[in-house]
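Chemist: Here's my sequence, what's the structure:
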Amino acid sequence: MAMIESGSSPAELLPGEEQPAASISVLGVAADPDAEEGLGELLAGDPLADADRISVPTVTTPAAAPAHVDAADCVVVGSDLSEDDSLELLETILERDRTVPVVLLAHAPSRAVRDALTELDWTDRLRPAATRSERAHLADRIRTVVGYRRVTAMARRSLAALAHGSDAVAIVAPDGTVEYVNPLFARQFGAAPSEFVGRPWRALFPDAEVSRLAEDAFPSLADGWRWIGDCELRRADGSTFTAQTRIDALDDDSLVFTVSDRPVDED
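Modeler: Alright, predicted model coming up:
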């Protein structure tokens, strides 16, 4: 568990790397989301609603929150939740995905709630925001805690790529877009590394090969297996070549594609 300290920055985890300006979807959870001066008003109000990259599509009750946790980049827990509701919500997040960042708004949470927070990977605790500066601080803390989670996930995927450093490697984010390719991959596919970032992984294969992978490789990955086979791949100029391709699925649904010239029967 990491309780984020004020003033820290996700960029410190990857010195010299510019962090992508990805949007942040916040789930607010309150006993009474529509209460006057409650969490719903706070998250919809200025300056949080105007904060760069932050959107708040849902503010809901503890009972309805589990249906929205999977789609959230960050959960903000309102100060009006009872201890029991807070503990149940934190337990739900722990069971669904302990890496989802949680920001708890509370003056003095109980020992049980504090202990439950320590079970999660990324958390922060602030007093309920009342002034404009406090709301701006909340927006900053949301960006920070989400940024730490994203940078850590990227670092983990990069380490996975380094484990295959003698081959051409591409890391694909959970949304299906290429997040990183190593120099050997870029040379093999005939373009600069930056030209691959943000493109769908399907662009690396002819359409028929994409369909074959969907039917053959991805069911194996879903069952926890690594897939290896000969694939037809597509270079940046549209030409194709055949190579042994290995696909690994990581815990966060990212994919690692490893491409080599070795025939399958050499492994």
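
Chemist: When you work out contacts or count neighbours from here on, use the C-alpha atoms and nothing else.
Modeler: OK.

Chemist: how about the helix or strand in which Arg149 is found: buried residues?
Modeler: Following DSSP states H and E, one finds Arg149 within helix 132-162. By neighbour count on 16 or more other CA atoms under 10 Å, the buried set for helix 132-162 is 134-151, 153-154, 157-158, 160-161.

Chemist: which residue ranges form the helices in the chain?
Modeler: In the chain, the segments counted as helices under DSSP state H are 39-44, 66-69, 83-96, 111-118, 132-162, 183-189, 193-196, 207-222.

Chemist: hang on, the earlier thing: what helices or strands is the helix holding Arg149 leaning on?
Modeler: With contacts taken as 3 or more CA pairs under 8 Å, 6 or more residues apart in numbering; DSSP states H and E, helix 132-162 sits against strand 122-126, strand 168-172, strand 255-260.

Chemist: Quick check: which of those is buried the most?
Modeler: With neighbours defined as mean count of other CA atoms under 10 Å, the helices and strands packed on helix 132-162 peak in mean count at strand 168-172, which reaches a mean of 26.

Chemist: how big is the angle separating that strand from strand 255-260?
Modeler: If you take axes from the mean of the first three to the mean of the last three CA atoms, to 10 degrees, strand 168-172 sits at 170 degrees to strand 255-260.

Chemist: packing partners for strand 168-172?
Modeler: helix 132-162, strand 178-181, helix 183-189, strand 255-260.

Chemist: now the other sequence, so there's something to compare against:
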Amino acid sequence: MPELPEVETVRRGLEPAMSGARFVDAVARRPDLRFPFPDRFEERLKGRDVTGLGRRAKYLLADLDDGTVLVMHLGMSGSFRIEGAGDPEMPGVFHHDRSKAAAHDHVVFTMSGDKTITYNDPRRFGFMTLVPRNELDDHPLFKGLGVEPVGNRLDAAYLDQALRGRFMPLKAALLDQRIIAGLGNIYACEALHRAGLSPRREAGSITRKRGAPGLRAERLTEAIRAVIAEAIEAGGSSLRDHRQTDGSLGYFQHRFRVYDREGEPCPTPGCTGIVARIVQSGRSTFYCPACQR
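Modeler: Here you go, the predicted model:
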């Protein structure tokens, strides 16, 4: 599943074509994706202006001029393709041709400005819905989500408080969307390695019972924020199905320190450890047993 940096990269790619534009037409070519489309989905979009395009966790949020929000989730394999007459190709370093599998083009938005935005999703795990803006925070998709890993609310004091008294493995706690919204498996592994913390240790063990947060919480907070920011700058990781909206691949995977590097030497200076892989909650965890404690 695309993680937060990939979703943010898609948002930035869509923004010039969507923000400030109008839905001239909207066509859903099937009645559902992961979930059924809401009633009158196409009708409710036609003629509406997009006043802004945002993101919450792994959700894309297009604010409309009638107070409604178009909520979009990429699922496992969803992607957007932007096309327009006269548009130059912007292939990027790892360019792949855009998919020509029209059978998987499930939603087509015709926008003002001669732009067409096509949602392609071979596995159909993505979805779209419409939610009133004033009800968004209480909607089941968003209620209870934790802080953003790129926002100012994520600091050592918050992490210390959120993890205090938790006996679950530290990595499992980081993947709890009620604590940090949008942090996924790849970047949790990378952040833990940068912070020198084992994914196996109890989450509460990096906190203090009283007083200011400790060094471990500070290191982990800084590592999370840094790895997410660098991945966004790099255009995401593009593992498996992810593509940027211009058809090019991101390249943060070339900066991975431990993820998917089982059996390779640990890149930490002076460390002689070997990157190991374990399974936690059904997911692969990559870490260095020598320097992550």
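
Chemist: Would you mind reporting the TM-score between them?
Modeler: Overlay of the two chains. TM-score (TM-score structural alignment, normalised by the length of structure 1): 0.31; 147 aligned residues with a CA RMSD of 6.7 Å.

Chemist: still on that earlier bit, just put the helices and strands packed on strand 168-172 of structure 1 in a markdown table and tack on distance to Leu89 of structure 1.
Modeler: Shown next, in a markdown table, are those (distance: least, CA to CA, whole Å):
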| stretch | distance to Leu89 of structure 1 |
| --- | --- |
| helix 132-162 | 18 |
| strand 178-181 | 32 |
| helix 183-189 | 43 |
| strand 255-260 | 30 |
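
Chemist: where's Ala17 of structure 2 relative to His73 of structure 2, distance?
Modeler: From Ala17 of structure 2 across to His73 of structure 2, the span is 18 Å (CA to CA, to the nearest Å).

Chemist: again but with Thr285 of structure 2, I slipped
Modeler: 25 Å.

Chemist: These two: which is more packed in?
Modeler: It is Thr285, of Thr285 of structure 2 and His73, that has more neighbours when counted by other CA atoms under 10 Å, with 23 against 19.

Chemist: Check which helices and strands whatever helix or strand the more buried one lives in is in contact with.
Modeler: If you go by DSSP H and E, Thr285 of structure 2 is part of strand 283-287. Where contact means 3+ CA pairs under 8 Å, 6+ apart, strand 283-287 of structure 2 is packed against helix 185-195, strand 276-280.

Chemist: I'd like to check the angle between that strand and strand 276-280, please.
Modeler: When the same axes, to 10 degrees is applied, the directions of strand 283-287 of structure 2 and strand 276-280 differ by 140 degrees.

Chemist: got the buried residues for strand 283-287 of structure 2?
Modeler: Quick answer for strand 283-287 of structure 2 (16+ other CA under 10 Å): 285-287.

Chemist: want to try CSV for those residues, with distance to Ala226 of structure 2 as columns?
Modeler: CSV is the format used below for those (distance: CA to CA, whole Å):
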residue, distance to Ala226 of structure 2
Thr285, 19
Phe286, 18
Tyr287, 18
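
Chemist: Could you identify which of the helices and strands packed on strand 283-287 of structure 2 is most buried?
Modeler: Ranked by mean neighbour count, these are led by helix 185-195 with a mean of 23 (mean count of other CA under 10 Å).

Chemist: packing partners for it?
Modeler: helix 170-174, helix 215-234, strand 283-287.

Chemist: relative to strand 283-287, how tilted is it?
Modeler: Put simply, helix 185-195 of structure 2 runs at 20 degrees to strand 283-287, going by the same axes, to 10 degrees.

Chemist: what angle sits between helix 185-195 of structure 2 and helix 215-234?
Modeler: 130 degrees.

Chemist: I'd say Pro220 of structure 1 and Trp227 touch.
Modeler: One thing to correct before we go on: residue 220 of structure 1 is Ser, not Pro. Yes. Ser220 of structure 1 lies in contact with Trp227 (CA atoms under 8 Å); the separation is 6.7 Å.

Chemist: what helix or strand is Val10 of structure 2 on?
Modeler: helix 4-18.

Chemist: residues contacting Val27 of structure 2?
Modeler: When contacts are counted by CA atoms under 8 Å, 6 or more residues apart in numbering, Val27 of structure 2 touches 42, 107-109.

Chemist: Now, these that are in helices?
Modeler: Glu42.

Chemist: By neighbours, which of the contacts of Val27 of structure 2 wins?
Modeler: Most surrounded of the contacts of Val27 of structure 2: other CA under 10 Å gives Phe109, at 22 neighbours.

Chemist: Isn't Ser79 of structure 2 up against Tyr119?
Modeler: Yes. Ser79 of structure 2 lies in contact with Tyr119 (CA under 8 Å); the separation is 5.8 Å.

Chemist: the more surrounded of those two?
Modeler: Neighbour count, other CA under 10 Å: between Ser79 of structure 2 and Tyr119, Ser79 has more, with 25 against 19.

Chemist: how near is that one to Leu130 of structure 2?
Modeler: Taken as CA to CA, the span from Ser79 of structure 2 to Leu130 of structure 2 is 19 Å.

Chemist: what's the answer for Ser248 of structure 2, then?
Modeler: Look at Ser248 of structure 2 and Leu130 of structure 2: by CA to CA, they are 29 Å apart.

Chemist: what does Val107 of structure 2 give?
Modeler: In terms of CA to CA, Val107 of structure 2 sits 14 Å off from Leu130 of structure 2.

Chemist: Likewise for Gln280 of structure 2?
Modeler: Taking CA to CA, one finds Gln280 of structure 2 at 35 Å from Leu130 of structure 2.

Chemist: Show me which residues of the helix holding Val10 of structure 2 are buried.
Modeler: Neighbour count says helix 4-18 of structure 2 has 4-15, 17-18 buried, by 16+ other CA under 10 Å.
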